[in-house]
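>>> the sequence and its predicted three-dimensional model are supplied below.
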Amino acid sequence: MNILVATARTQGARANDYHFCTEGELVWIGLMCRRGQDDPDGSCGCGRGFGGLNSHKATTTAMVADLPGFTRADYVLAIRSSLADQGWPPSVAEEIADDQLGLARQWPPGTVIERRLDYVQARIMASGKT
């Protein structure tokens, strides 16, 4: 099953990159504040980042990974736990999981992606191409 994980690969390709997640931790596209929505390249950064499910920190680069044996139920549980830890309603975990899994299915494992608001694109495809 393809899933998104934090990666430092390609960090620095953009001047406003950041990587505060734990390398390889599960990530998701979280909620955005008004500043992030108004200017994804601004100082907030939530309009261009992926949130770590465990560290609750963020990164501007995520990688598609195939985690053998990891199931949708495992992912829903990880999201539910992360939401509860952060004070968000865990009842939306299944919907978020399905959205994120649909996103990860678009690319082969090893692809590094970035985002600007709702636009997500590959920085480096698994084949090494940009």
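Now that the structure is in, tell me what you want to look at.
>>> only C-alpha atoms for contact and neighbour calcs from this point on.
OK.
>>> quick one, longest helix in the protein?
helix 72-85 (DSSP state H).
>>> so what touches that one?
53, 54, 56, 89, 90, 91, 92, 93, 94, 96, 97 (C-alpha atoms under 8 Å, 6 or more residues apart in numbering).
>>> so which residues of this protein form strands?
2-6, 27-28, 50-52, 58-59, 62-66, 112-116, 119-124 (DSSP state E).
>>> who wins for proximity to residue 20 among those?
strand 58-59 (5.4 Å; C-alpha to C-alpha).
>>> against which helices or strands is the closest one packed?
If contacts are counted by 3 or more C-alpha pairs under 8 Å, 6 or more residues apart in numbering; DSSP states H and E, strand 58-59 sits against strand 50-52.
>>> include mean neighbour count when you put the strands of the chain into TSV, please.
Formatted as TSV, the strands of the chain follow (neighbours: other C-alpha atoms under 10 Å):
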stretch	mean neighbour count
strand 2-6	27
strand 27-28	26
strand 50-52	27
strand 58-59	26
strand 62-66	26
strand 112-116	22
strand 119-124	16
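>>> next up, a second structure to put side by side with the first:
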Amino acid sequence: MVKALVATSATQGYRDNDYHWCVEGELVWIAPTCAQDRYDPDGGCGCGRGFAGLSSHRATTTAMVRTLHGITRADYIMVLRSSVEEQGYEIDDVEALADSLLDLVADLPDGAVLEHRLDYVQVRQRVP
């Protein structure tokens, strides 16, 4: 089992430029930020504040921490690798990327809702 980030509509509307185009519950990652949003998470593209869906290839500004039973680290790496390749990203070390995403949420409780603002990921809401 792994603890990872999944797309959620929870807390949407907290910021006036929130968006949620992912499939609820799909695995998400933090894709590289484009030139338009590089210095401004509220830039016109939205990638500076979004999590990218591994299945839908859409995005959301909110992600939830979930323990995924029946999914191993190797499974997670395979899914991540497949998705980033499908989307045309050239990631040299997908294993390291996967580990950084898994480490990011390792100590957070299931149900915590996170937001992404350029190089920062912060808890938006903790579940009681």
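Structure's in. What do you need? Values in this document were obtained by computation on a predicted structure and should not be read as measured data.
>>> and the angle for the longest helix of structure 1 with strand 2-6?
Relative orientation of helix 72-85 of structure 1 versus strand 2-6 (axes from the mean of the first three to the mean of the last three C-alpha atoms, to 10 degrees): 40 degrees.
>>> list the buried ones in helix 72-85 of structure 1?
75, 76, 77, 78, 79, 80, 81, 82, 83 (16 or more other C-alpha atoms under 10 Å).
>>> find the nearest non-adjacent residue to residue 65 of structure 1, please.
residue 109 (4.7 Å; C-alpha to C-alpha, 6 or more residues apart in numbering).
>>> can you tell me which residues contact the corresponding residue of structure 2 for that neighbour?
Here residue 109 of structure 1 is matched to residue 110 in structure 2, going by TM-score structural alignment. Shown in contact with residue 110 of structure 2 (C-alpha under 8 Å, 6+ apart): 64, 65, 66, 67, 127.
>>> which pair of these spans the longest distance?
Of all pairs in these, the most separated under C-alpha to C-alpha is 67 and 127 at 14.1 Å.
>>> how much space between the closest residue to residue 120 of structure 1 other than its chain neighbours and residue 85 of structure 1?
Spatial nearest neighbour of residue 120 of structure 1, excluding adjacent residues (C-alpha to C-alpha, 6+ apart): residue 114 at 5.8 Å. Using C-alpha to C-alpha, to the nearest Å, residue 114 of structure 1 is found at 25 Å from residue 85 of structure 1.
>>> same question, residue 113 of structure 1
26 Å.
>>> likewise residue 41 of structure 1?
In terms of C-alpha to C-alpha, residue 41 of structure 1 sits 27 Å off from residue 85 of structure 1.
>>> neighbours around the aligned residue in structure 2 for residue 97 of structure 1, how many?
Using TM-score structural alignment as the criterion, residue 97 of structure 1 maps onto residue 98 of structure 2. For residue 98 of structure 2, the neighbour count with other C-alpha atoms under 10 Å is 21.
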